[in-house]
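S.K.: no sequence for this one, just the structure:
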């Protein structure tokens, strides 16, 4: 997209696709710069609050999704405009939303996409986007609380609506100034904020996004007061005794009900293969199980639509089970709000784990158990993918005999093992027995291929308990269908006909699904067949037979045939398996 924004009195009246991307990138930069400030404002109910971190993570997820649109634009091969980029931002934010404030942010970004014209964001679009965001957020929340990010958003929309200017910059400035005024008043609207002498953390994050829009349009970001936490040593004590004035750990006064501060768990997951009616049904069910309920969609259609689900509850199982009949659950995350650092689990994990584990535990004054992920994977490019993602790579060798010793040698209190299809059932049983004999706290997950292992590792959360971490990782692995491509070693009869030595065999799961001779065509056909059952993300691990031109051909064909599906490819190096495919 090369369209230039129209200018009146040297001020842009619109933002094109590149302008929207520039705003999103600046938002990430500004949230990163102010992350600790926002975290510090989130003083209740836990002192190590993470609203700033959640907002930054969510905005980065949004930008990552939109950057795919940016690459398409830069290549000159498409006609993506501001609306497409804005829609991508909204969907990326819903898919990657963290915490209550992150979920709310996702709806603000989604609203921009729904309000934008195809090519530009103008003054009318900005007004409409803020109004739409208010509607989306109000519909998504169980009981909005005044004095939170919801209040700041509503006042920003009202400020934009009061402006009669035709220039985008004037409307953006009116919205940001109204939001700043509303933010300053949040201190008096909630006693928990008044006692601490701070403004709402989520609202502060929203103001940064609105001010960044002004900065992109004018080159100068508005000056705001110092919203830092007061140095009054008694402020924290006042907050700690504030009782049930606010139940949201994500923003001091987040958009939740004013309910119990003793609610223990924050449960988040994504829901696919559902619809708005079932999302409403889930929202009603969750209200009976906890508070701070938010269920928001990304605006997509059909099986590609996704809803982000957030609830504070003491009943983790029912909160998840409520959605089982309403769609497909993915990406489960559970945080213990009363023990976010895991310090209360010290006595639960005091069992000796050998000399290495004992010395490691002694070095941690909080008693928080360490955890490692052991991925059974052959050396080379695949092993590097797991290592880069934070796992320890265990070489299975020719027979898998060294795996047990390698896993037991890892210096960690807890271990999650990813077999990745490299171990037989008997070897897994032997590994399990050895881990139990050593008193190790460990889980062996049913990952039947490296693509399932990578999917599990992507949702690994060392801050949660071992069982919850393993549950989320196993869920991600189970949601990933896998396939691979090999050459037939001899003539044989398969489920799809006779193959000759040297033929390419496309194996989906454990069954031969197609026989071909063209590596590019075969891997594309495998993906096509797998996507008939739905999917949002395709991961390709391509061996040495795929050079750079053939890899680009594969990616171009798949992205053209499946524009709503994300496709990523990585080098897998040499090996008997020519290509591996994962569909999530």
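M.R.: It's in. In this text the structure is predicted, and so the values were computed from the model without any measurement.

S.K.: hey, let's count contacts and neighbours off CA atoms from now on
M.R.: Noted.

S.K.: From the chain's centroid, how far away is stretch 107-121?
M.R.: 21 Å (CA atoms, centre = their mean, to the nearest Å).

S.K.: List of residues touching it?
M.R.: Here stretch 107-121 makes contact (CA atoms under 8 Å, 6 or more residues apart in numbering) with 14-17, 20, 80-91, 93-94, 122, 125-126, 128-130, 132-134, 136-137, 296-299.

S.K.: Just those: which are in strands?
M.R.: 14-15, 122, 296-297 (DSSP state E).

S.K.: farthest pair in these?
M.R.: Using CA to CA, the two most remote members of these are 14 and 296, lying 28.2 Å apart.

S.K.: Save the ones in strands among the contacts of stretch 107-121 as TSV, and put in distance to residue 141 and neighbour count too.
M.R.: Shown next, in TSV, are those (distance: CA to CA, whole Å; neighbours: other CA atoms under 10 Å):
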residue	distance to residue 141	neighbour count
14	32	25
15	30	25
122	29	25
296	9	27
297	12	27
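
S.K.: here comes the other one, which I'd like you to weigh against the first:
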């Protein structure tokens, strides 16, 4: 029987959408030619909805602790769904989907917890879909027809012309309108017509709307509850998919050379700063989508200068969860034709400077924020983005060894050969990347990278947050801690002086190269002082200095 538009319906919707996208993910990935044929739209949409579903489940779990039968209301559930999608959004289509959900949440939240059944629920859902489309178009810098935006607009338009419909009927009408619009996308966007496919993002949205229709019709998660399957793409089912030469951006027709990088990050910033950011990023690249509000934004852009895109975010506010993916010339052409590259490196890093450094070295980067380690699913997604037959995974954190191992097992089950190098610090990852040679046999390359990482001792300078006992004695809040290979070895008052002591201890065992990675707040003078210290006290030892970025530790040291 039809279900009331309430919190339980939202939870069921998320579960059904996740189930449907899980089954359709590979097909959607395969028809992904726009704006870049990187074959990950289905996966990105799945991860976006997965994040939304987790947030809704967390809202229910939080209420369960307050007493039997307690559950969130509709406003809380839709807020959780929209926030979860925003913080977990991936790629163009995932980011747009997050904004669609946010627009719906604006209307559904304002409606309160009254019974939204029958025509009352239908009218409310119709308004929510209309607002969703408005907000999505606001978030895309240069909207193009024939994309997921067109499919969303058709769904809202179809739902609006059925006065007196129930919520279930409205959802069903929106779903059918989206299906019809999806079928027309190859005639609206040349890149789709040349490839013989429908828009991948629109295809995913049809699955999401089909799940909403099933949820309000009384469905439960399962392979038979999503209603009629969205139309199959003839190019997919008949094997006539031709992505070569398919190129366009969200600004309209293709312009030739493709941007080298996809840059995505969450940003804490005020509205006025985001308005300036949009203008700056629009001049830097294409496929610009900035969505969110209330101080939290998800930023997505394709650019040639990844560092400039991240710097723009730093000027606007506080970016984190930075993800930089290298498209890059020949590798991108191979991806377009659905051929995997032979080998790739996936590196987990903290700080936008390190992310740019590793990306320029050819790695696919998973950038994380302090205290927010990536889940194994995020590492698996990075392995998929690398689109290689062989992948070397650098966790760069001792606490991530089990997460990396779990991700490697899942990727192996998908047919990718994965080796995890147990790097415990970013400086060990830098050392491993420095000797990476794709032309070697896989085993030989892994051995060489493992050897380079293992031969690199590492240290970190941090500031104590509270009084505590350490291996070097009692520290007070504000003391500078020098950690060598993970253990506190030196306690000091000055960063540069403490770092000098740490260097002396480490170099007493020998070394040929010192790597210094400075956090954003450490002045250049500290690097200069330490370089002079190494040069004067330790002959024949070279020093190289990098900027780690805002999320990096104050100072990282590596000695090879």
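M.R.: Sure thing, it's come through. Since this is a predicted model, take the numbers as computed values, not measurements.

S.K.: correct me, but residue 379 of the second structure touches residue 366?
M.R.: Yes. In this structure, residue 379 of the second structure is within contact of residue 366 by CA atoms under 8 Å, at 7.3 Å.

S.K.: Enumerate the positions of the helix or strand where residue 177 of the second structure lies that are buried.
M.R.: In the assignment (DSSP states H and E), residue 177 of the second structure maps to helix 167-188. Within helix 167-188 of the second structure, the residues that count as buried by 16 or more other CA atoms under 10 Å are 167-186.

S.K.: Ok, stretch 310-328 of the first structure next?
M.R.: Neighbour counts over stretch 310-328 of the first structure (16+ other CA under 10 Å) mark 310-314, 316, 319-320, 323, 326-327 as buried.

S.K.: Next, give me the two most distant ones among those.
M.R.: Across these (CA to CA), the longest gap, 22.6 Å, separates 314 and 327.

S.K.: Pull the contacting residues for residue 184 of the second structure.
M.R.: Shown in contact with residue 184 of the second structure (CA under 8 Å, 6+ apart): 146, 198.

S.K.: Now for the closest residue to residue 378 of the second structure other than its chain neighbours, how many residues are close by?
M.R.: Leaving out its chain neighbours, the residue that sits closest to residue 378 of the second structure by CA to CA, 6 or more residues apart in numbering is residue 366, at 7.9 Å. Number of residues near residue 366 of the second structure (other CA atoms under 10 Å) recorded here: 25.

S.K.: Kindly indicate whether residue 366 of the second structure is helix, strand or coil.
M.R.: Secondary structure assignment for residue 366 of the second structure (DSSP: H, G, I helix; E, B strand; the rest coil): strand.

S.K.: Confirm for me that it is in contact with residue 326.
M.R.: No. Between residue 366 of the second structure and residue 326 there is no contact under CA under 8 Å: 11.8 Å.

S.K.: is it fair to say residue 374 of the first structure lies in a strand?
M.R.: Yes. Residue 374 of the first structure sits within a strand when classified using three-state DSSP.

S.K.: number of nearby residues for residue 233 of the first structure?
M.R.: Residues near residue 233 of the first structure, counting by other CA under 10 Å: 9.

S.K.: How much space separates it from residue 404 of the first structure?
M.R.: Separation of residue 233 of the first structure from residue 404 of the first structure (CA to CA, to the nearest Å) stands at 52 Å.

S.K.: Pull the contacting residues for residue 345 of the first structure.
M.R.: 367-369.

S.K.: my bad, should have said residue 505 of the first structure
M.R.: 485-488, 512-516.

S.K.: quick one: which of those residues is most hemmed in?
M.R.: In terms of neighbour count, residue 485 stands highest of the contacts of residue 505 of the first structure at 25 neighbours, by other CA under 10 Å.

S.K.: Name the helix or strand for it, please.
M.R.: For residue 485 of the first structure, the element it lies in under DSSP H and E is strand 481-487.

S.K.: and of the contacts of residue 345 of the first structure, the nearest to residue 356 of the first structure?
M.R.: When these are compared for distance to residue 356 of the first structure (CA to CA), residue 369 wins out at 12.9 Å.
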